[in-house]
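Colleague: Dropping a prediction and its sequence here:
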Amino acid sequence: MFSRNKDLSHMSSLSGLRSRFKHTMSSSAKIRSSEGCWTCRLRRKKCDEARPVCDGCAQLEITCYYSDVKPDWMDGGERQKEMADSLKKQVKIQANNRRERKYLQSLDVDPNHTPASDDPDHVIPPVPPLSLDGGSSKANDSNSPSTVNDTPGDTSSPAFHMGSVKSSLHDLAPAASPNQMRQLSPEWPSHSNHSSPPAAAPAPAPAPATLPASHPAVPISADHSNAPPFSDDSNLTFIMIYLDYVFPFLFPFYKPALLEGGRSWLLNVLNHNKALYHTALGLASHFFGVVLTGAQVEHAPCRMKSVASLQHQLDLALRELRADMASINEGGVDNQLRRGCRVLESIVQLLIFDVTIASNDHWQMHLDAATVVFQQILPQPDHWDATMDHMAIPLFSGVRFPPGSHTAWSSDQAALRFFTASLLYFDIISATALERPPTLQAYHYHLLSPRKDDCLELEPRLRLEEYFGCQSWVLQIIGEIAALDAWKKDARRAGSLSMTHLVSRAACLELALREGISCIDNQCPQLMGSDDLVAACSNACTGRPPPHPTHADTMRLPPDPLTLYQYSQTQDAVDAAHAHTKIWAYAALTYLSTVVSGWQPSCPETVTSVQATLDLLNTLRSPVCLRTVVWPFCVIGCLADPRQENMFRDMAARMGPLEVFGSLTGALGVMENVWARRDTIDESWDLAACFKILGHPVLLT
């Protein structure tokens, strides 16, 4: 697709590009000011020379070194390099601290505020930052950078403001005191055998939330203002709706084996994580209302109840999350691993909630917050095994199961695996819309790639196909394409774009996708002795070769009796996962084509990829399967021929009322807008622009 001959026209300009790049680098390397602070000089940044702290250092919250005498560490050698590394670390730590403070503020948890109390013994300690790295912090500055790159954060990713989460629902229950918050939380019925979902630790409760000033006042009758819309028995009914219908609809490929614990962890989490419990009730009531909308009988009162429940349960979920956040910030995530995991579960569940109800204004906030918490639970990718061992069933602590066998996961382990897989998935797909590399890309190789034991290939720690139907290697490559797109745009802005390097990296990724598709079709070039991919990627200087489908399946031990009993269903699931993976792979080829060649819907390679994906979409056994391939559906739809438009509309329509339960409606809205502008779009357009065409980035999962 991306032959070098195709880009010979660019070779003549390479020397000019190199010249401009060299000039840019040399000019940026100059010290901007002879009177500025030594911090800015070392970082090669312009200094406003304000004293005692310049504006640049103040915004980044790093040490501002001022002196008339040149510091000893400015020696042009090893000590200067060490100081530069130390400043980079400070920038990173303070950027994380700013993100965390913003998120705590959005949860109404002020890290420096101690409420007054009439009881001298009842003192609420200040909440320290979430960051495990520590570091001092100055006053909050909303204009401070939120990334480690010394530049203001991506403006497309808004700061954390939990109040904005509620703004999409317009009539949440009024804020309540901490005691009222607990009273409003429905408990499991006393006559059941279930234990009540425990309240969050009796840590100091944060200040109650208030609705934004822009919120319209919604009158709530006195008879119902302090009562949940559904009774306790009804809550149990909706929990079962969530377990039996909602969760399988959202994650149709997730069917863990009995010997792995099945889905029992989910009931355990619902029983112990009240924030997730309330979010699940809200999703169940929303799902119930959507189904009622498609029913032939009029159910207006029930629909009104379901809407009220959605709003009410979300408000309770946010209150529980605030309490959990306040609690873990007293001791830090490292001292409360399980509670930190609970907060991660709650935030990722809110992210799932955002996508499901098409709340496009808030998913970036929840994604960034979940990423911060995850990075504190797992500071380094290779900490995964130790973290999992810490949460293991005591009976199996330290036990190493044979390769290919089912591992008996504890509820905590299974929950962390599920929500980590979900977070990695959301992070990758969001990167294509936010024009940035996946934030957690450093974790991909350790968690998603097959492991090696001598000459034996072992299955990866996480297999995304078990959760979302698409094999991990394709999603990893999509993440690498997003990173390539971000690199290309950054290099173009800097005037240093090398088309040779761009094409080399793209050719490596293209070959990886095509070899992966062949592998799914049982014609794996690597098993046949081909080293084309290694050769192609060595030319691209990408470090390690791109991911490839795992061959560890051949090492799996015989299935358990239940799997044999359900052989036809199991085989259908395997075939469906292969079809879904190929759909994603062909869409990734289309995405890669636009990154390298620009917006060219009539390009033969693009036409071929679009048609191949469309053919596979037409083989899906159920219209509901479309919900699991929304991103590929939108990618090829945007580049489709005008004569194919109705085919996409018909596919979406076949989902019936459930079309609105998820991001499919948003994807169709993106496509319709792109089609309407087809005549005005030029080759500079790309898929990231498509994903923002509605005025905000969309998360198509």
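Modeller: That came through fine.
Colleague: make it CA atoms for all contacts and neighbour counts henceforth
Modeller: Fine.
Colleague: what's the distance between His383 and Ile377?
Modeller: 9 Å (Cα to Cα, to the nearest Å).
Colleague: out of these two, which sits in the busier spot?
Modeller: Ile377 (22 against 12; other Cα atoms under 10 Å).
Colleague: Return the list of helices and strands in contact with whichever strand or helix holds Ala507.
Modeller: Ala507 belongs to helix 499-520 when assigned by DSSP states H and E. If contacts are counted by 3 or more Cα pairs under 8 Å, 6 or more residues apart in numbering; DSSP states H and E, helix 499-520 sits against helix 8-11, helix 472-494, helix 532-540, helix 567-597.
Colleague: change it to 6 Å
Modeller: Packing partners of helix 499-520 (3 or more Cα pairs under 6 Å, 6 or more residues apart in numbering; DSSP states H and E): helix 532-540.
Colleague: okay, pairing it with this:
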Amino acid sequence: MTVAVNGYGLVIPTEQSNLIQHYLVNVLPIQYLLADPSIKDFMFNLIQNSTAARDAACMLSALHLHSMRHPYQPADSNTVNAIFGKIQNTLLVGNRRAYNEGDAMAGLHIVSSFLFSGGRGSWDVWLGIASQYVQSMLNDPSFYGPEEALRRCSESTRFIIKTTMWFDVLASVTTQQVPRFLETYRMLFTGAYIGEGPEISMLPVMGCENNIVLAIAEISNLAHWKASTLRRGCLSIPDLVRRGQAIEEQLLIPTSPLNAALPLQPGMYGPAALPSHMVLNGGSQGPDAEVVQRRRLTNNIFRASAKVYLHTVLSGDYPACPEIMNAVKETIDALREVPDAPTALHRSVVRSVVFGICISGCLTDDQRQRNFLLHMLERQQQESVGNISEVMRLMQQVWDRRDRERERGHCTPVDWREVMRESHHDLLLLV
């Protein structure tokens, strides 16, 4: 038997109706904080048309319900485990077919479930499912290349592709592997800013300009190259520095009008990125002005924290390194621009830039900066889901270890990834 979920006109199995309604009303708004409202439309369609996507949304909903009722207990409820087992059987056990759009969305939902539960676990397996689907779309012979694929595909497919790419880039920071789609990023994002059109821009989905997404991917690639050449005993420091400087100068220098101060003016970003309906009454802020401000804030934080990441690759994990100190300060200055009032704007920005807060926190010995970053995270702990607690724990472990070394008179770098691996076998996804 199937029933319609109240208010959404979705026909779904009766036993799943309550979970789906909870997902649509309570979970989706906190799952993708920077996405456009149109996400609801295609998410409804995927839930209706894909068993895997519907089951995964139900699991995420059950996990959220469990965390609200029992915030300090692991989510081992029968409902969550039963749905997870069903999805595993559908997508992992004996699967021989190519993954479709619904499967990819299910994979991303499961990645979200790990993020909701602290950010650790086998999220890479489920990201791999989405990645396989994305690869098939980017290699589809009916498209001339990745750019045309993004321009011509459906809105839901475009969202899946961009979200998978974003997870791929940020996952590479902790895995220290070359991003899976690095060559695609180079093709799509070299010189491509939001004026190129919303189909290609990562800004509407993840609050980060294309050049900065590419920069983080290139820094991970540089970190992998440095580690591999070190193992072989052939690292060239001049080559390392030259590559790093190229990333900073070509990708991390503000070049877009995104950083201009609000209020917004018509045509500021070009017609494709900022429709005239966003500015009303001769220049006053329209209903979407907060969305644009949110993306401006997150973008500035990502740019600054990418510099922290870059200079740790170039100089090592030394908080006293001048370039690292400057980049950490720039990140904190960007975080201070976020309105302090406990509003939806503050929450959505801070929860979207966990990567920047974590890497900057791990690379500062300034107690005032540490306290500021901890306070930013602590204010988000009122929610029962997310990886905030794990990030705070990781930062504290890094600080404790480095403080102990300094007390012994040693200036020893502390690799936060090693600390992460030592304290827990599973890697932390900083999304």
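Modeller: Here it is on my side, so go on. Model, not experiment: these values are computed from the prediction.
Colleague: Which helix or strand contains the closest residue to Ala98 of structure 2 other than its chain neighbours?
Modeller: Spatial nearest neighbour of Ala98 of structure 2, excluding adjacent residues (Cα to Cα, 6 or more residues apart in numbering): Tyr133 at 7.7 Å. Using DSSP H and E, Tyr133 of structure 2 sits within helix 123-138.
Colleague: List the buried residues for that helix?
Modeller: By neighbour count on 16 or more other Cα atoms under 10 Å, the buried set for helix 123-138 of structure 2 is 123-124, 126-135, 137-138.
Colleague: what do you get for stretch 447-465 of structure 1?
Modeller: Quick answer for stretch 447-465 of structure 1 (16+ other Cα under 10 Å): 447-451, 457-465.
Colleague: Could you do stretch 322-338 of structure 2 as well?
Modeller: Buried residues in stretch 322-338 of structure 2 (16+ other Cα under 10 Å): 323-332, 334-335, 338.
Colleague: the strands in structure 2, which residues?
Modeller: 2-5, 10-13, 279-280, 284-285 (DSSP state E).
Colleague: burial of Glu683 of structure 1, as a residue count?
Modeller: 11.
Colleague: I'd like the distance between it and Cys690 of structure 1.
Modeller: 13 Å.
Colleague: Arg18 of structure 1 too?
Modeller: Taking Cα to Cα, one finds Arg18 of structure 1 at 31 Å from Cys690 of structure 1.
Colleague: neighbour count winner among these two?
Modeller: Cys690 (21 against 15).
Colleague: which residue packs closest to Ser504 of structure 1, ignoring adjacent ones?
Modeller: Ala540 (5.0 Å).
Colleague: count of residues packed around Asn100 of structure 2?
Modeller: By other Cα under 10 Å, neighbour count at Asn100 of structure 2 equals 19.
Colleague: Map it across to structure 1 for me.
Modeller: Under the alignment (TM-score structural alignment), Asn100 of structure 2 maps onto Gly340 of structure 1.
Colleague: My understanding was that that match contacts Val333; is that so?
Modeller: Yes - contact criterion Cα atoms under 6 Å: Gly340 of structure 1 and Val333 qualify, at 5.2 Å.
Colleague: Format the strands of structure 2 as a markdown table; extra columns: distance to Gln380 of structure 2.
Modeller: Shown next, in a markdown table, are the strands of structure 2 (distance: least, Cα to Cα, whole Å):
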| stretch | distance to Gln380 of structure 2 |
| --- | --- |
| strand 2-5 | 31 |
| strand 10-13 | 33 |
| strand 279-280 | 31 |
| strand 284-285 | 27 |
